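Engineer: Build me a model from this:
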Amino acid sequence: MSIFRVTGFRRFLVEVISDGLTFFAMGLVLMTALALPSFQVTASGEFNQVDDYAITFLDRYGNEIGRRGIRTDDSIELATLPDYLINATLATEDRRFYEHFGIDIMGISRAMVTNARAQSFVEGGSTITQQLAKNLFLSSEKTITRKLHEAFLALWLETHYSKDEILKLYFDRAYMGGGNFGVAAAAEYYFGKKVQNISLAEASMLAGLFKAPTKYAPHVDLAAARGRANDVLTNMVQAGFMTEGQVTAARLSPAAAIERFENVESPNYFLDWAFGEVKTIIKDYPIGTAFVVRTTVDPVLQKHAENSISSILREEGEAFNVQQGAMVVLEPSGAVRAMVGGKDYGKSQFNRATSPTRQPGSSFKPFVYATALETGKFRPNTVITDAPICIGDWCPKNYGRSYAGRVTLKSALARSINTVPVRLSQATGRQPIADLAHKMGIQNSFPVTRSLALGVISVSVLDMASSYAVFANGGYKAKAFGISRITTLRGDVVFDAKKDIAQERILQTETVAGINEMLRAVVTSGTGRRADVPGTPASGKTGTTQSYRDAWFAGYTGNYVAAVWYGNDDYTKTNNLTGGRLPAQTWQKFMVYAHSNIKVANLIGADFNNIAVEVSTEQNGDDQSPQLVRPPTLTPDAGEKLRKLERKLEDLLLVFDRAPTAENTNPPLQSPLG
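Structural biologist: Sure thing, here's the model as predicted:
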């Protein structure tokens, strides 16, 4: 056993080696334990997800109109990137990238010496592989545990990917500031160029962003970005990638970021809504994927819709104590051509066009009349009694508490009489009315109460436009949609709206013709006369709620459907604003422009000759105006003369339009004519 006994200096060596092996074994066990989370991360095969998708939106003609989510582009091959961008990155971030195994021992040693001399942290030792490991798998917390995981994951990456694949992932996944991930997206954002076309000065500025993108982003601090770019050029010279003479021009003419005006021209309310619609369609794709989305929005109509709302508010908003407006324009198929969600997107991003929080008042009445016509027991010329009515302790009344006696359904709707739709709801049942409203496009649920017939529910402007499109297209379902096609950046088709989808019929053709005829009378001789579009058959309905909190006009031609709302966000009362005033004026202003230089499509049941209502001098709920006689066989010339006469009378007529918002006893109500 003497061979195991050592003394003197040999014993000292044995003790040192023995203790060293022991601690080495303990270290391996500890390192393995610390690495277990890293092994679990790689076993899952999932990279870190960025915060959102990257969506580029195009208008109906294929022109870019805005972006949402993050900005990223992974479609650029490494071989097509400029050599000086790659060299600038390697010179600054990892000069020995193609030599080390994921962890650069020499680089770490050099950084430690440099930091010790400076007595502060001035240089890091992380390789590109380690930075990629952090981007793909870890958080940005600065802890020893995270650094250990980063080292293990760097080794894993080096064994599973080639150097070029790692570098490509790094260029695609690194955050570059301004919501941009990857050099391709950053080049587009900062310089308005494809990354393949950037200059040496621009490449050095991009390479400088990897260290601290929020600090050196040129749109945040251009001086700091240029200073950092100059350091990158120096690194390239020191690394031997370029000579001083080759970088001199880039030093003398540093890069500058283009000016960006994100919210000036983009249809931002529409884009916010469309972004949500896109995410529903692509929900099965990984977060962070980039897409190009072709929308249905028409930039010319969108601009005019915005101008129609803003100009009316600017000119008459103060007089009526109204601060906000919203508008949605569709084609009868449901394709959204314009969306205005408020007066100023910069001040408020709340989308009033899609939020189902306002009562429609009398603009809901067409659903009641359509339900009645669907039964086959009622037609536009059916006579019904306008007289006091009570359901339990609820007794809705016409404005002014006057009654017309025997009236046709057509006249009752044109004059927005309240008792008639309530009687119709008793005849058909209230649940069928609610069911039809949902089938036509009202998506949010609402209680089926006694006051349903007078529009005491909450709806969105978008749903009202979508529902009225059923009248415009002959009775078919017309769910509003804003997305026509979605592709990846490489052009792979993800979604394509089917234009030949079997249409779902909601209303009979006879019902559509009857409603169009009745709503045409609203525009020609009822509460919506201000919405009359010369030379274009138009139908629609006004709506005003209790205390004048909401004012509506929803209407359509054979070409377009539009719903307009005005009110205040805090639900304060307007100054007697009715649906027949600003909403109808806005609708008419837009439609006159939209129908210029296009072929006017037919509207079933609403031609120029089919606009008669009976003679009446009774005051009606919305305007207190005498009803003009329209013979059913009027010639176009005679009809135009009568319309001119009506327009002259309009300024002399006061439109009253109110509807109840609660089931109170004997309220001084009258569902608006509008």
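
Engineer: CA only for contacts and neighbour counts going forward, please
Structural biologist: Noted.

Engineer: which residue ranges form the strands in the stretch 501-650 of the chain?
Structural biologist: Ranges of strands in the stretch 501-650 of the chain, per DSSP state E, counting those that start in this stretch, are 539-544, 550-556, 561-567.

Engineer: Determine the set of other helices and strands touching the shortest one.
Structural biologist: This points to strand 539-544. Under the contact criterion of 3 or more Cα pairs under 8 Å, 6 or more residues apart in numbering; DSSP states H and E, strand 539-544 touches helix 509-525, strand 550-556.

Engineer: Report the buried residues of the strand or helix carrying residue 406.
Structural biologist: In this assignment (DSSP states H and E), residue 406 forms part of strand 405-408. Neighbour counts using 16 or more other Cα atoms under 10 Å place 407, 408 of strand 405-408 among the buried residues.

Engineer: could you say what helices and strands it packs with?
Structural biologist: On a contact count with 3+ Cα pairs under 8 Å, 6+ apart, strand 405-408 meets strand 383-386.

Engineer: which residues are in contact with the strand it packs on?
Structural biologist: The list of residues contacting strand 383-386 from outside it, by Cα atoms under 8 Å, 6 or more residues apart in numbering, reads 403, 404, 405, 406, 407, 408, 409, 417, 419, 420.

Engineer: Please provide the structure for the following sequence as well, for comparison with the first:
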Amino acid sequence: MKNTTRGKRPLVADKRSGAASRKKPTTPRKPPVKRRKPSPPRRGGIVGLFLWIIRFIVRLFWAVTWRGTLALVVVIGLWVGYTATTLPDLEELLDGRARGSVTLKDYQGATFAWRGDQFGGVVTAKTVSPNLLHAIVATEDKRFYKHIGVSPRGIASAIRINLREGRGPLDGHGGSTITQQVAKLLCLGTPYDPTTGQSEKEYEQECRRGTLQRKIYEAVYAMAMEAKYSKDDILTIYMNRAFLGAGARGFEAASQRYFGKSAANVSPAEAAMLAGLLVAPTRFAPTNDLARSQNRAATIIRLMNEQGYLTADQAADAQANPAELSEAAAARAGGYFADWVMSSGPEFFTRQTTEDVIIRTTLDQRIQRAAEEGLRWIFENKVREGSNAQAAIVVMDADGAVRAMVGGRENQVAGAFNRATQALRQTGSAFKPFVYATALDLGYSPLDTVEDAPLTINIPGSGPWSPKNYTNRYLGTVTLAKALEESLNIPAVKISEYVGRDLVRRVASGFGIDSDLAAGPALALGASESTLIEMTGAYAGFLNGGSSVTPYGLTELRLLGDDEPLMGTGGGIGERVIQEEAARQLVWMMEKVVSEGTGTRAQFGGREIAGKTGTTQAARDAWFIGFTGNYVAGVWMGYDDNTPLTGVTGGGLPAEIWREVMVRVHEGVPDTPLPMDAPRGAQHVVDTPVEQPRPSTTENIINNLLRDILGGGGGNASPPSQPKINGGER
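Structural biologist: Below you'll find the model as predicted:
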């Protein structure tokens, strides 16, 4: 066969395959090489060196900074962690007072005054009113729930404000969070230790130091608290330890003190006022300046509205109806009275107590208001404007229970000089009832007579002494009752000398006049000094039938939470001083002083009133002390620096103050007759040196005194020089 393929063209496919087979193998391509961008030409010379140095410093600073920052964060974290492990349990941080408190209640059990650091009890963030919680956060730290204990933004803002106001960066505004304020309240965990000799005030000043080092410690302590406690726990500590003025520690105590209600029940306006105290407790205390406190509260209400805690309507209502003080806080009754009770009670349960003490007292707040209003009315209507004259008032029962006390015109203060209990002043003719009480107890009658005529007594070592009556007139023969009624000096001296000065002093001391009594014949004219409360208590002895009285204000003292009292009444009626018959006749004589004599300005309402006026030499002191069948009241008036009063005697302004007070005191009080007896008849003439019936225990003293008088002497001893008292008054 012929080869059919010979001479034929190769197929296209063949050509392809053949071509492919005959093609030379190709070398694999290398991957493209990335070309580096040409670096900028290096600068040479000084400029290049300078730029290299800058780059080096920047790289070095960054390397050091981030490593240093990391190390600092680690150190602070360890510091915070360690501090957090040392923090005590929450319950141990709620009451950090160094001393206790005293709550004073009136005779009905209503609180009227506080002393010491009052703690109203533990409150928590969950038990207080939401209004109070919101007011605190809005005022003190609006980012409280967002930070970790410190606020860099707040610190920067505070530094900027301080610098703008010309202060140092750490002076003035601190930018402290609530947590930092709690750290400061806790004094960074250092409790007060009185054994160091440091006072509590010095301790608190140390805790408030604003140095940079202290701020660093404070910040670490705050962050440790944030790690240890919840936000509500921190607020709880804050609300229980913050000082809020007027001795109140914690918001419960402050709410009770200012509003008479629990912190769980305060309104938005009341909450704003309480929160406003945090910045300056004493300055913004509503008991110091209610208007200023209300203005501060208005600012806080606005902040609460801006931060969404109050609606516009709620804020407007709170602004229109600002918080008002409770009746007890507004009246602040018994400031002087409370001070007196505190000073007369046991020191370890009053002035230096470390316990919370409840004291029930004899105070009647109605009578206290009557005393304050009566005094204020007289000074507003009867005393010239700008006068610096002072006055004091004491009102008590016949057993010495003090119902009211005013120690001066500034009766809204505590801790002031109490002229009712602390001022020793000459008593003047207010002392004369003790002279007549002595005579009556010896058996004399109010109708016995004495000669009112010029008298000169030779005082050994001092010379002749010639007392005079206030009017420089002499009435001749007068009864003892008339002599007291007109406050005649000569008869008082004669009776005192006749019955014996020692007996007069003994009777006065028996009735409670503890001050040193004059040794010479001027004793009868009130040359001795005494306090108003002593004199008023002595007159209470006349009303109760002749027994001594110890004025008292405390009726029960117990510790908070205890049912049984630790002590009871600290005073009352004591031993008999004069016979009841003598006391009833003395009351009859003293009633004549008010109804017909020098004390007529004290009359009111047709009631039976007994009393005695008193004015000292040059009118430096003016007194009126008197009583109805219900109450005894004493009034003193004078200047603290012993400047003579102008145109004032005991029968004048003091008697009018007494009347204004007692009119108010007796509103709604039934009329009670005085315990008095009219005398049976005259038996003796005091000037006649005849033997008179008198107790055998005093017979020798009386005979000696009588012999001295008849011989021209001044007594049975050589008395000191006597003041030239012309005494007496109208």
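
Engineer: and the strands of the stretch 501-650 of the first structure, which is most packed in?
Structural biologist: strand 539-544 (a mean of 35; mean count of other Cα atoms under 10 Å).

Engineer: The second structure: matching residues for that strand?
Structural biologist: Mapping strand 539-544 of the first structure onto the second structure (TM-score structural alignment) gives residues 610-615.

Engineer: C-terminal to the strand holding residue 406 of the first structure, what's the next element?
Structural biologist: Next element after strand 405-408 of the first structure (DSSP H and E): helix 409-414.

Engineer: so where do the helices sit in the stretch 351-500 of the first structure?
Structural biologist: In the stretch 351-500 of the first structure, the segments counted as helices under DSSP state H, counting those that start in this stretch are 365-374, 409-414, 419-428, 430-440, 461-472.

Engineer: tell me the most buried of these?
Structural biologist: helix 461-472 (a mean of 30).

Engineer: mean shift between that helix and the second structure?
Structural biologist: Its aligned residues in the second structure lie a mean 1.1 Å from helix 461-472 of the first structure after superposition (mean Cα distance after the TM-score superposition for the first structure).

Engineer: For residue 218 of the first structure, which residues are in contact?
Structural biologist: 190, 224, 225, 226, 256, 257.

Engineer: ditto for residue 247 of the second structure
Structural biologist: 114, 115, 116, 117, 118.

Engineer: nearest spatial neighbour of it, skipping sequence neighbours?
Structural biologist: Sequence neighbours aside, residue 117 is the residue nearest to residue 247 of the second structure in space, at 4.8 Å (criterion: Cα to Cα, 6 or more residues apart in numbering).

Engineer: ok, now residue 197 of the first structure?
Structural biologist: Nearest non-adjacent residue to residue 197 of the first structure, counting by Cα to Cα, 6+ apart: residue 82, 7.8 Å away.

Engineer: Could you report the neighbour count for that neighbour?
Structural biologist: 16 (other Cα atoms under 10 Å).

Engineer: Could you measure from it over to residue 169 of the first structure?
Structural biologist: 16 Å (Cα to Cα, to the nearest Å).

Engineer: next one: residue 476 of the first structure
Structural biologist: Using Cα to Cα, residue 476 of the first structure is found at 49 Å from residue 169 of the first structure.

Engineer: who's more crowded, these two?
Structural biologist: Using other Cα under 10 Å, the more surrounded residue of residue 476 of the first structure and residue 169 is residue 476, with 22 against 19.

Engineer: What does the more buried one correspond to in the second structure?
Structural biologist: Aligning on TM-score structural alignment places residue 476 of the first structure opposite residue 547 in the second structure.

Engineer: from memory that match sits against residue 572, does it?
Structural biologist: No: the pair residue 547 of the second structure and residue 572 fails to qualify as a contact (Cα atoms under 8 Å) at a distance of 10.0 Å.

Engineer: Quick one: classify residue 256 of the first structure as helix, strand or coil.
Structural biologist: Counting by DSSP: H, G, I helix; E, B strand; the rest coil, the backbone at residue 256 of the first structure sits in coil.

Engineer: doesn't residue 221 make contact with it?
Structural biologist: No: assessed by Cα under 8 Å, residue 256 of the first structure is found out of contact with residue 221, at 10.7 Å.

Engineer: which element is residue 28 of the first structure on?
Structural biologist: Element membership for residue 28 of the first structure, per DSSP H and E: helix 8-44.

Engineer: quick one: the residue nearest to residue 197 of the first structure and residue 167 of the first structure, what's the gap?
Structural biologist: 14 Å.

Engineer: Same question for residue 274 of the first structure.
Structural biologist: In terms of Cα to Cα, residue 274 of the first structure sits 34 Å off from residue 167 of the first structure.

Engineer: What separation do you get for the residue lying closest to residue 632 of the second structure once chain neighbours are set aside and residue 204 of the second structure?
Structural biologist: Nearest residue to residue 632 of the second structure in three dimensions, chain neighbours excluded: residue 396, at 5.3 Å (Cα to Cα, 6+ apart). Counting by Cα to Cα, the gap from residue 396 of the second structure to residue 204 of the second structure is 42 Å.

Engineer: Look at those two and report which has more neighbours.
Structural biologist: residue 396 (28 against 16).

Engineer: Looking at the first structure, name the residue matched to that one.
Structural biologist: Here residue 396 of the second structure is matched to residue 330 in the first structure, going by TM-score structural alignment.

Engineer: And the contacts of strand 383-386 of the first structure, which two are furthest apart?
Structural biologist: Greatest spatial distance among the contacts of strand 383-386 of the first structure (Cα to Cα): 403 and 409, at 14.2 Å.

Engineer: Return the residue of the second structure aligned against residue 283 of the first structure.
Structural biologist: Aligned partner of residue 283 of the first structure by TM-score structural alignment: residue 347.

Engineer: Can you tell me the SS state at the closest residue to that match other than its chain neighbours?
Structural biologist: Leaving aside its chain neighbours, residue 347 of the second structure sits nearest to residue 353 (7.1 Å; criterion: Cα to Cα, 6+ apart). Three-state assignment for residue 353 of the second structure (three-state DSSP): coil.
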